[in-house]
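generate coordinates for the sequence data below:
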Amino acid sequence: MNFDFTKFQSIWDTNKEKEDILRDKSQLLVDLKGEPGKNCGGFCRFCYFRKLDSNNITPFGCKNCTYQVGCDYCTYSVREINGDFLPLPLVVQQVQSALFFQQYKKVNITGGGDVSFYPDLIPLCEYIGNIGLKIHLGYTSGKGFKDLDTAKALVDAGVDEVTFSVFSTDPDMRREWLNDRNARISLKCLEYFCENCEVHCAVIVIPGVNDGEVLNRTLSDLVDWGAKGVILMRFANTTEQGLILKNAPIIEGITPHSVEEFKNIVKEVHESFGDKIRITGTPLYDPLTKAPFAITYHKDILERLRNKIEAEATIVTGKIAYDFLREIFQDTPVNVVKVNKDISDLITAEDLKTVDLKKLKDTVFLPPLALVHDRVAEKILNRDGRDRMIIRGVDKLTLDGEVSGTLTEEEVLEFEKRAFTELIEKINFFGKR
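Next comes the predicted model:
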């Protein structure tokens, strides 16, 4: 193959422009570490990491691995095995080091545990606030807040944005399902944050538990309190839905909503509350921007993208993305093959073993975040004696509700156009003509 490095430069430029769409929303991410179940006041009943056997760890393999299967990311990080919270001096050093190289307006404090349980959270926020930066508390359930004065102190220190895991505004339900011993206090803190900060809430939706009228009451409360947005998150309970850590089912006897059922819930909630609060869903969908894969609603964009394809290849993906990608690459030399896993980024080596090799062309694109080592993927997908080229595609072809909820429809479309342009350039470069 004759390599045209000008095409590589084009791919690089496209990727930079694509990331620029999100860069204005970027914040300095400060990781406090900590682990689910240990640094969060105890597991929520629906936690993805509950029932995990940390004594029996086998690395998945991923794009970050080098010569052998297993790196820190695919061995420990995917399981949130981070160790205890970092001491305050190390976190402060983390902030200082980052600010030495780049300027930020806001610091996003997050971790594997619940940040509300970080023992030095108020001193940390006071330090950050004193150097002139605003603060985003990333994804807390509020279970660790001891009283309303804690929330007031955090706001006074500079917290002006909070991502809050709600589940329900019914304190008894939170006590049962979130293991929230101080449910009324955490809800009071949430209400105070809503009055004084930009608050984005998350609700994991479990059939027969906090959907239906319970969900409506929760959203009505959040609207009254002044929350900015809510993302509904589909509960997963099987390996196919995303429980890849050999801990399924999380809750016996619960059958999660199907993808279509969940999408309809998001639609109905948006129709009821969308004029008062921003509603999105994950793994789908965003009623305002039409993400994920918003370009499927724009035939003119699809036609222009298809006309750029000059080579043939196969794209391996998950069940949710499959129908979208098949429509996007309809009547082109690119075919799409799915495995029995909802989320493409959670595809493992076991999923690849189920692929019908007869459907694969000479060039095969895998999701970049798929949890399989490159050499293992090549061995599995060439076990019929062929010599296919196995390549990872583009990190993000679209955006789910966690990101699209902060963007406009035009920004999402622009992101997707650049992402698919980048993928098509890779197809043309590596695919068979």
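
from here on, just use CA atoms for contacts and neighbour counts.
Fine.

correct me if wrong: V337 contacts V316.
Yes. Judged on CA atoms under 8 Å, V337 makes contact with V316 at a distance of 4.9 Å.

what about these two, which has more around it?
More crowded of V337 and V316, by other CA atoms under 10 Å: V316, with 24 against 19.

wait, what's in contact with the more buried one?
Neighbouring residues of V316 by CA atoms under 8 Å, 6 or more residues apart in numbering: 336-339, 364-367.

tell me the helix or strand right after the helix or strand containing it.
Here V316, judged by DSSP states H and E, is contained in strand 313-317. Following strand 313-317 in sequence order, the next helix or strand is helix 319-328 (DSSP H and E).

to compare against the first, here's another:
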Amino acid sequence: IDDPKIATKLINNGVEEVTFTVFSCNPQLRREWMRDKKPEASLEALKIFCETTEVHAAAVIIPNVNDGNELLETCAKLEEWGAKALIMMRFANYENQGIILGNDPILKGIEPHPVEEFEKLVRKIDKEFNLRVTGTPVCDPKNNTPFALADDNSKKYLEILPEIKAEATILTGKIAAPYIEKIIKNLGAQDLVNVYATEKDIACLITRKDLEKVDHSQLKETVIIPGRAFVHDKEAQEILTRDGTDRIIARGPDKLTVDGEMSGTLNKYDVIEREMEGFYELIQAINFFGVRR
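From the prediction side, this is the model:
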């Protein structure tokens, strides 16, 4: 935005909600990292939006660039101006983190936050500021996503789901795997279903390269892959049966939980409802395609 009056004009024409990629409230950082030619004008426009509309600010968090004190100062400004929410996005730099077009690293010499460290940062910001803070790929401190159903307090909801009656392997991403594994355990189906974590952080970004690294000895006769995995069905079938075992390869639901962008607009009951729908569909797939003993 090269003129703050643009914000006023949009508001006068009925704009009530704005998602704004802030990155930082430091003009110098916006100029350097976003190639914003007029960062002061952009930030003034953001301030106007915050004062009049519902603003959801977004920032890709790059270590030693816009985290630390820079992030605290940005959040303080957003809070002061009246922003409603902040979505913190973990910077990805390598193939296993989702850079799947062969162009990694995006920024040489930058090591993204480990997932556990990023989650701690999201929770810290959520506690310190009067903003609706969510993170992606983790987490939403208010709604307990991703995988709110993995929380011990959610066991009562799992009782509503159908019983798992067949054997299968759930193949997924590295971040989702421990959550899904806990839910399967809480369903009492750990003897029937195992969860296999690929090297890819995000399940939706699994490609044939990830499948080629899979240890076939850990796979059952039925394998459920993510519904939106970036791999052709025939390729998945060929790769996952290379050990000579005739397996059934089926796609599961597109989503089993909600990401930070969506979670921030939902309440905890909406989240539970969506996750229940996903796991109901997953269990139906396991019982249909899985092997019954």
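
and for the spatially closest residue to V376 of structure 1 that is not a sequence neighbour, the neighbour number?
Nearest residue to V376 of structure 1 in three dimensions, chain neighbours excluded: A349, at 7.3 Å (CA to CA, 6 or more residues apart in numbering). Residues lying near A349 of structure 1 (other CA under 10 Å) number 19.

how about I11 of structure 1?
By other CA under 10 Å, neighbour count at I11 of structure 1 equals 19.

N247 of structure 1 now?
Neighbour tally, N247 of structure 1, other CA under 10 Å: 16.

next: D215 of structure 2.
So D215 of structure 2, with other CA under 10 Å, has 12 neighbours.

quick check, E281 of structure 2 in a helix?
Yes. Counting by DSSP: H, G, I helix; E, B strand; the rest coil, E281 of structure 2 is located in a helix.

ok, it to R30 of structure 2 distance?
43 Å (CA to CA, to the nearest Å).

could you do K213 of structure 2 as well?
The value you get for K213 of structure 2 to R30 of structure 2, if CA to CA is used, is 39 Å.

which of those two has more neighbours?
R30 (21 against 12).

do I have it right that the more buried one meets S42?
No. Assessed by CA under 8 Å, R30 of structure 2 is found out of contact with S42, at 9.2 Å.

re earlier: how about the strand holding V316 of structure 1, aligned to which bit of structure 2?
Aligned using TM-score structural alignment, strand 313-317 of structure 1 spans residues 168-172 in structure 2.

mean deviation, the matching stretch versus structure 1?
Following the fit onto structure 1, the mean deviation recorded for stretch 168-172 of structure 2 is 0.6 Å by mean CA distance after the TM-score superposition for structure 1.

chain center to that stretch, what's the gap?
Relative to its chain's centre, stretch 168-172 of structure 2 lies at 19 Å (CA atoms, centre = their mean, to the nearest Å).

what about the longest strand in structure 2?
strand 54-61 (DSSP state E).

can you give me the strands in structure 1?
Using DSSP E, strands in structure 1 cover 28-31, 106-110, 134-140, 159-165, 198-205, 229-234, 278-282, 313-317, 334-338, 363-366, 389-392.

okay, those strands, which one's buried deepest?
strand 278-282 (a mean of 26; mean count of other CA atoms under 10 Å).

contacting residues around the aligned partner of K263 of structure 1 in structure 2?
Alignment note (TM-score structural alignment): K263 of structure 1 maps to E119 of structure 2. Contact criterion CA under 8 Å, 6+ apart gives 135, 138-139 as the residues in contact with E119 of structure 2.

tell me the counterpart of E17 of structure 2 in structure 1.
Residue pairing (TM-score structural alignment): E17 of structure 2 is matched to E161 of structure 1.

returning to that earlier point: the residue nearest to V376 of structure 1 contacts A377, correct?
Yes. In this structure A349 of structure 1 lies within contact range of A377 using CA under 8 Å: 6.7 Å.

quick one: map T406 of structure 1 onto structure 2.
So T406 of structure 1 corresponds to T265, using TM-score structural alignment.

distance of that match relative to L211 of structure 2?
T265 of structure 2 is 34 Å from L211 of structure 2, by CA to CA.

neighbour count for these two, which is higher?
L211 (21 against 13).

which residues touch the more buried one?
L211 of structure 2 sits in contact with 198, 236, 239-240, where contact means CA under 8 Å, 6+ apart.

between these, which sits nearest V291 of structure 2?
Distance to V291 of structure 2 across those (CA to CA) is lowest for L240, with 16.5 Å.

pretty sure that closest one is in contact with H216, am I right?
Yes. Using CA under 8 Å as the test, L240 of structure 2 is close enough to H216 to be in contact (7.0 Å).

between the two, which one's more packed in?
Legend: neighbour count by other CA under 10 Å for L240 of structure 2 and H216, higher for L240 (23 against 16).

tell me which residue of structure 1 lines up with the more buried one.
L240 of structure 2 maps onto L381 in structure 1, by TM-score structural alignment.

got the contact list for that match?
352-353, 355, 357, 388.

tell me how many other residues surround M173 of structure 1.
Neighbour number of M173 of structure 1 under other CA under 10 Å is 17.

to clarify, my last question referred to F288 of structure 2.
12.
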